[in-house]
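K.L.:
Okay, predicted coordinates and the sequence, questions at the end:
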Amino acid sequence: MDYFKYILIAINFLTLISCVYAIWKINKVLKKFK
């Protein structure tokens, strides 16, 4: 059952990274238009 906990942590970590990356990309695009 420990594996399930680690899988959830990994999914949360990847989701966090992709959210940060998406925000960074959006900021870069917005700065280009300003």
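P.N.:
Sure thing, it's come through. Bear in mind the structure is a predicted one, so any value in this text is a computation, not a measurement.

K.L.:
For the rest of this, base every contact and every neighbour count on C-alpha atoms.
P.N.:
Fine.

K.L.:
what helix or strand does residue 31 sit in?
P.N.:
Per DSSP states H and E: residue 31 is located in helix 2-33.

K.L.:
chain center to that helix, what's the gap?
P.N.:
Centre-to-centre, helix 2-33 and its host chain are 0 Å apart (C-alpha atoms, centre = their mean, to the nearest Å).

K.L.:
In addition, the following structure is provided for comparison:
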Amino acid sequence: MLPLRASSPGVSGVSVMVHLSFEFRVHPGALAV
């Protein structure tokens, strides 16, 4: 994981989206509700 700055909410938000997309690609059934 890349180090995130607490003063950069935009960067952390993007990292969250990337993390979610990565999890969805690795485990498609994990986000399937």
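P.N.:
Looks like it came in fine. Predicted, not measured: the structure shown is a model, and the values here were computed from it.

K.L.:
just to revisit the earlier point, does anything pack onto the helix holding residue 31 of the first structure? Which helices or strands?
P.N.:
The helices and strands touching helix 2-33 of the first structure, judged by 3 or more C-alpha pairs under 8 Å, 6 or more residues apart in numbering; DSSP states H and E, number zero.

K.L.:
From residue 14 of the first structure, how far out is residue 6 of the first structure?
P.N.:
Note on residue 6 of the first structure: its distance to residue 14 of the first structure, by C-alpha to C-alpha, to the nearest Å, is 12 Å.

K.L.:
wait, residue 4 of the first structure
P.N.:
Residue 4 of the first structure sits 15 Å away from residue 14 of the first structure, taking C-alpha to C-alpha as the criterion.
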